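*Asks:* coords below, sequence missing:
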């Protein structure tokens, strides 16, 4: 069937939709037929075309067409040649007008149906054909004025929500963060969470980090509030490997010990 004869929408009447004895494939076939229907209520697809649209075998398509016809949902009109009475074309009336009596115009330029459409319903048909490139599901030739569907989940166009709890050893991170926040700095928890998850330290490394941090918070510079990084940067730059400057003992004089009786310049 020519591509220009396709409609963008298909319609399923409620009687067809709620027919519990009709398989879902039959309802979908009706939808495909209605999307192909001519303005006078009929279409002329071959069984091969319908099988490609639904990814079914031609034998199954014939069975479903027979079900729809038995229930009065569609009407099939076959036009035969005057000379040999052979099938020339097949027209399927569907849409909302299955009982229309208007015959298709005799002079309309319609494609000839394949010979397989004239086979008896009981004859074996080959395997299902490959998926049609012109399947009405997933077509790319959509009108430009139809807006795209909004993204699913979350706020439209919003950024991903930041994490405040790490995925890697969250209980050990909480102990680290509480100690760091209390003795050093407590800014940018989310950044520290991100770096913690990237680093994924094992228990041995966490213990090493803890001992280094305890020594650093007792250092002279950190006690004076100098050079204390955010926890995020402390993790990112492996600051536990820094050698802290030893704290000055106020009871001991600066510099080396002086021997009595020696004059120093």
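*Replies:* Cool, the structure landed. Note that the coordinates shown come from a computational prediction; the quantities given were computed from them, not determined experimentally. Numbers count the residues shown, from 1 in each chain.

*Asks:* Every contact and neighbour count from this point should use C-alpha atoms.
*Replies:* OK.

*Asks:* And the next helix or strand past the strand or helix carrying residue 34?
*Replies:* Counting by DSSP states H and E, the element that carries residue 34 is helix 24-36. Of the helices and strands lying after helix 24-36 in sequence (DSSP H and E), the nearest is strand 42-43.

*Asks:* Following the chain onward from that next one, which element is next?
*Replies:* Criterion used, DSSP H and E; the element after strand 42-43 is helix 47-54.

*Asks:* Next up, a structure to set beside the first:
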């Protein structure tokens, strides 16, 4: 992935932003995955790419990705080399994130700010 060419926007829905189970950088990584997915619906960026981007270890990125998977925000699938069990690439996709009542989110008063 080339940062010079990455000009897509990131989306971080309220259910992710206010999920207290996620660390701030996991939320930021979620946004980066949405930005990388905007064109095709899939993110093929490796842990090495994200590691360089955020200046953290690949193990840290792996932990962040695993937490996003654990809490149902993304899916991870592998593409294997033909007729082998060797991984060619990982593909991350964004799950549709419904509003969850059990996540601490700021509640908006329906009468507030409207006419």
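*Replies:* Thanks, I have the structure now. Only a predicted model underlies this, so the values are computations on that prediction, with no experimental measurement involved.

*Asks:* report the angle between the axes of the helix holding residue 34 of the first structure and helix 47-54?
*Replies:* With axes from the mean of the first three to the mean of the last three C-alpha atoms, to 10 degrees as the basis, helix 24-36 of the first structure and helix 47-54 are set at 110 degrees to each other.

*Asks:* Check the mean deviation of helix 24-36 of the first structure from the second structure.
*Replies:* Superposing on the second structure places helix 24-36 of the first structure at an average distance of 1.0 Å from its equivalents, by mean C-alpha distance after the TM-score superposition for the first structure.

*Asks:* what packs against that helix?
*Replies:* Helices and strands touching helix 24-36 of the first structure, as assessed by 3 or more C-alpha pairs under 8 Å, 6 or more residues apart in numbering; DSSP states H and E, comprise helix 47-54, helix 58-70.

*Asks:* residue range for it in the second structure?
*Replies:* Counting by TM-score structural alignment, helix 24-36 of the first structure lines up with residues 24-36 of the second structure.

*Asks:* who touches that stretch?
*Replies:* Contact partners of stretch 24-36 of the second structure, identified using C-alpha atoms under 8 Å, 6 or more residues apart in numbering, comprise 6, 8-12, 16-17, 42-45, 64-65, 67-68, 92-94.

*Asks:* let's go with 7 Å and repeat that
*Replies:* 8, 9, 10, 11, 12, 16, 17, 43, 64, 94 (C-alpha atoms under 7 Å, 6 or more residues apart in numbering).

*Asks:* And the first one, how far from residue 31 of the second structure?
*Replies:* This means residue 8 of the second structure. With distances taken as C-alpha to C-alpha, to the nearest Å, residue 8 of the second structure is found 11 Å from residue 31 of the second structure.

*Asks:* Which one's more surrounded, the two?
*Replies:* residue 31 (19 against 13; other C-alpha atoms under 10 Å).

*Asks:* Can you tell me the element the closest residue in space to residue 89 of the second structure that isn't next to it in sequence falls in?
*Replies:* If the residues on either side of it in the chain are set aside, residue 89 of the second structure comes closest to residue 79, at 5.3 Å by C-alpha to C-alpha, 6 or more residues apart in numbering. Per DSSP H and E: residue 79 of the second structure is located in strand 74-80.
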